[in-house]
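Engineer: no sequence for this one, just the structure:
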């Protein structure tokens, strides 16, 4: 088990119903110094494993990250029970959904799909960081981590394609960088980072795993352990940065 930060007492995992988010929930509940984990999920049918966890420290709440009123309601609920969050982990993201698939060429681009990518992959995160700010304006170290993606790196883009996903993740990285600057003034103990998890064996990556070497396809548990290790080693000067699963910094 990866040891989490000694100040960690209460955590919020957004998108905890499946995949990497569910992995974070399980790891945090396995940590001795976590007294409460709040986990959100969007759809009941995709959150059966989360809802089956029998642990009195876990509170599961239904929430759509694209709806600010729902985010505000969840934050209000948390505020009635605790004054501080020490970990806020956003694992929500969309790459494919129904008929929506990442674009291979300009011919496949349409405004509805681009809007969906941006709404889920970056705008929702900003609404979350706006609403959660009062719960991290305290004197203990806190980590706010959002799952980004290496393909969102403009400097590392050598193959093209995946227009909406790439652009929404690049926008997410800029939002994180900018928010970290404001948080330095308002929440000086908060560290805000974007994290690239590597290719992880989840529903998001499933249609694209065929060309991934086995040693580069991580289990959810391995990914979460690696990302928790990165978080544990963060310093105040790292706020606003973009890290890969191995702790290396990624280019913007």
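Structural biologist: Arrived safely. Keep in mind that this is a model prediction, so the values were computed, not measured.

Engineer: When you work out contacts or count neighbours from here on, use the C-alpha atoms and nothing else.
Structural biologist: Noted.

Engineer: contacts for stretch 162-176?
Structural biologist: The contact list for stretch 162-176, computed with Cα atoms under 8 Å, 6 or more residues apart in numbering, reads 94-95, 102-104, 109, 113-114, 117-118, 121-123, 125-126, 148-149, 151-154, 192-194, 240, 242, 252.

Engineer: another one to put next to it:
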């Protein structure tokens, strides 16, 4: 990654690392010799068995932490632990997101809306990331280049929305984009070497997208490994002028 080229020993945090894209980032970063320490946050141990096994196999490089992004106390405690050990972070990627879970499903029309589901979408998909940004400030206050990236979605684009539906998911990811745009402006003052972006990963073969893959052409359904590689390439090409922007997996900027 270009932005890490001048850093001899970079530290990374992946939030939402128990499975899918987040776990893919952890695996990829373990193969990168420029990454010194990797912190990987998960919510439930039951779904993090592979991640926890990786930590057992890589005890000096990979540390697992419990973070539910809807619980600010857990965010605070985890980031305080990181700060006590490494002082600085150079790459943070928030991969946490919810689209469906059992009876919790994206709305197809107004009649499916309810306040409980809408609240959950915003708590997980947007508020969590801005709470992370709040508590990451001390770890980004250094003179090395750093990036804070959050996984968004193309369906969050207001300008690109021609189909409607998925009210809560779309709106919560749009709110994420606005939150991170705000963060980028404040970080330019408080953490001037940091770049803040939101990223659309493309349709990736994970649990999140599986119920909605039927009409996706095979060439547009990415493996986790491909998605992670593509997004790290986008991150690697960022410069300071890109902070606050919304990028697709191919490096193109998406409309707000």
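Structural biologist: Cool, got the structure. Please read these numbers as outputs of a predicted model, since none were measured by experiment.

Engineer: Could you get me the TM-score between them?
Structural biologist: The TM-score (TM-score structural alignment, normalised by the length of the first structure) is 0.98; 251 aligned residues with a Cα RMSD of 1.0 Å.

Engineer: picking that back up, and the contacts of stretch 162-176 of the first structure, which are buried?
Structural biologist: When the contacts of stretch 162-176 of the first structure are checked for burial by 16 or more other Cα atoms under 10 Å, the buried set is 94-95, 102-103, 113-114, 117-118, 121-123, 125-126, 148-149, 151-153, 192-194, 240, 242.

Engineer: And the helices in the stretch 51-200 of the second structure, which stretches?
Structural biologist: 72-86, 115-122, 128-140, 167-190 (DSSP state H, counting those that start in this stretch).

Engineer: Could I get the ones you listed in CSV, plus columns for distance to residue 207 of the second structure?
Structural biologist: As requested, the helices of the stretch 51-200 of the second structure are exported to CSV (distance: least, Cα to Cα, whole Å):
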stretch, distance to residue 207 of the second structure
helix 72-86, 25
helix 115-122, 17
helix 128-140, 20
helix 167-190, 16
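
Engineer: residues in contact with the aligned partner of residue 205 of the second structure in the first structure?
Structural biologist: With TM-score structural alignment as the criterion, the equivalent of residue 205 of the second structure in the first structure is residue 201. Contact analysis of residue 201 of the first structure by Cα under 8 Å, 6+ apart lists 209, 217, 218, 219, 220.

Engineer: go again using 7 Å as the cut-off
Structural biologist: Residue 201 of the first structure makes contact with 217, 218, 219, 220, according to Cα atoms under 7 Å, 6 or more residues apart in numbering.

Engineer: Please apply the same query to residue 190 of the first structure.
Structural biologist: By Cα under 7 Å, 6+ apart, the contact list for residue 190 of the first structure reads 136, 141, 142, 143, 183.

Engineer: repeat that for 10 Å
Structural biologist: 86-87, 133, 136-144, 180, 183-184, 235-236, 239 (Cα atoms under 10 Å, 6 or more residues apart in numbering).

Engineer: ChimeraX command for the buried members of those residues?
Structural biologist: The ChimeraX command for the buried members of the contacts of residue 190 of the first structure (criterion: 16+ other Cα under 10 Å) is given here:
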select :86,87,133,136,137,138,140,141,142,143,144,180,183,184,239
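
Engineer: Which of the contacts of residue 190 of the first structure fall in strands?
Structural biologist: In strands, defined here by DSSP state E, the members of the contacts of residue 190 of the first structure are 87, 142, 143, 144.

Engineer: And the first one, what's its match in the second structure?
Structural biologist: When the two structures are superposed using TM-score structural alignment, residue 87 of the first structure falls opposite residue 91 in the second structure.

Engineer: Over to the second one?
Structural biologist: Across the two structures, residue 142 of the first structure finds its equivalent in residue 146 of the second structure, going by TM-score structural alignment.

Engineer: For residue 102 of the second structure, see how far away that match is.
Structural biologist: Between residue 146 of the second structure and residue 102 of the second structure the computed distance is 37 Å (Cα to Cα, to the nearest Å).
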